[in-house]
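Asker: Return atomic coordinates for the entry below.
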Amino acid sequence: MNRIIDHPILGSINNQNTIPFQFDGKTYNSHEGETVAAALLANGVRRLRDHEESGTPRGFYCNIGHCMECRVTVNGQSNVRACLTLVEKNMRIESGRQLPNIVKRMVEEQ
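Answerer: The predicted structure is shown next:
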């Protein structure tokens, strides 16, 4: 686990409740009040999506909501920023995928 459990200013999180969530079909646990980004990082997940066109891996970058690199799909809603979204019990999160060639061609034609 890569989580800070005793912070000099924020205090200890050892007594916080944990809640389950899924990322790409695998179940993880988060502390209540954690963002999706913090929970994934604490569970060792670094790759959040693939670039829509090139397929190169993307992860966390600014972690303050400006860059949009941490976009994931949450409970069927796409383009949700992991760094600004709090984990909810049994939340289903999916990584972003590279667009299929036919979809890329349709986007390019517009």
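Asker: For the rest of this, base every contact and every neighbour count on C-alpha atoms.
Answerer: Noted.
Asker: List the residues that contact the most centrally placed residue in the chain.
Answerer: Nearest to the geometric centre of the chain sits Ala82, at 4.1 Å (CA atoms, centre = their mean). Counting by CA atoms under 8 Å, 6 or more residues apart in numbering, Ala82 makes contact with Thr35, Val36, Ala37, Cys70, Arg71, Val72.
Asker: Now with 6 Å, please.
Answerer: Residues in contact with Ala82, defined by CA atoms under 6 Å, 6 or more residues apart in numbering, are Val36, Ala37, Cys70.
Asker: Can you flag which of these belong to strands?
Answerer: Among these, no member falls in strands (DSSP state E).
Asker: In helices, which of those fall?
Answerer: Among the contacts of Ala82, the members found in helices (DSSP state H) are Val36, Ala37.
Asker: Alongside the first, I'd like the structure of this one:
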Amino acid sequence: MAARMMPSRHDPIRRRDETAIGISVDGEPIAGVEGQSIAGVVLARGRLAWRTTSAEGRPRGLFCGIGVCFDCIVTVNGERDVRACQRRASDGDVVETQHDELPEAAR
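Answerer: Below is the predicted model of the structure:
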């Protein structure tokens, strides 16, 4: 199969419109564009980390970007352990960062 150039106007996965949406992350309002993932909206705001590791409190955000590593987990509208890279942001979403402590047995 040969590679070919496609004019952007014919690209089937390009953004179709620029409908503005708004989400809140830990109470901070953040503007985004319909179709963006939660991670995309947060990264576009310039925030690189939104979680810390349980063991050493190291910052984490988007790592793999495909839902394999779980570094980007957040709580969305009360639902825990949502991978921000996999969830499309919806207007009005309430996102909270997660900072889980280690279980007693691991300490």
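Asker: could the contacts of Ala82 of structure 1 go into CSV alongside distance to Glu109 of structure 1?
Answerer: Shown next, in CSV, are the contacts of Ala82 of structure 1 (distance: CA to CA, whole Å):
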residue, distance to Glu109 of structure 1
Val36, 34
Ala37, 34
Cys70, 27
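Asker: From the contacts of Ala82 of structure 1, pick the one nearest Gly44 of structure 1.
Answerer: Ala37 (10.6 Å; CA to CA).
Asker: any idea how far that closest one is from Leu48 of structure 1?
Answerer: 9 Å (CA to CA, to the nearest Å).
Asker: Determine the set of other helices and strands touching the longest helix anywhere in structure 1.
Answerer: As assigned by DSSP H, the longest helix anywhere in structure 1 is helix 101-109. Helix 101-109 of structure 1 sits against no helix or strand, with contacts defined as 3 or more CA pairs under 6 Å, 6 or more residues apart in numbering; DSSP states H and E.
Asker: Neighbours of Thr27 of structure 1, how many?
Answerer: Counted with other CA atoms under 10 Å, the neighbours of Thr27 of structure 1 add up to 12.
Asker: same deal with Val80 of structure 1?
Answerer: Number of residues near Val80 of structure 1 (other CA under 10 Å) recorded here: 18.
Asker: Hmm, it is touching Glu69, no?
Answerer: No. Here Val80 of structure 1 lies out of contact with Glu69, judged by CA atoms under 6 Å, at a distance of 10.2 Å.
Asker: So which residues of structure 2 form strands?
Answerer: Secondary structure of structure 2 by DSSP E: the strands cover 20-25, 28-33, 49-52, 59-61, 73-76, 79-83, 94-97.
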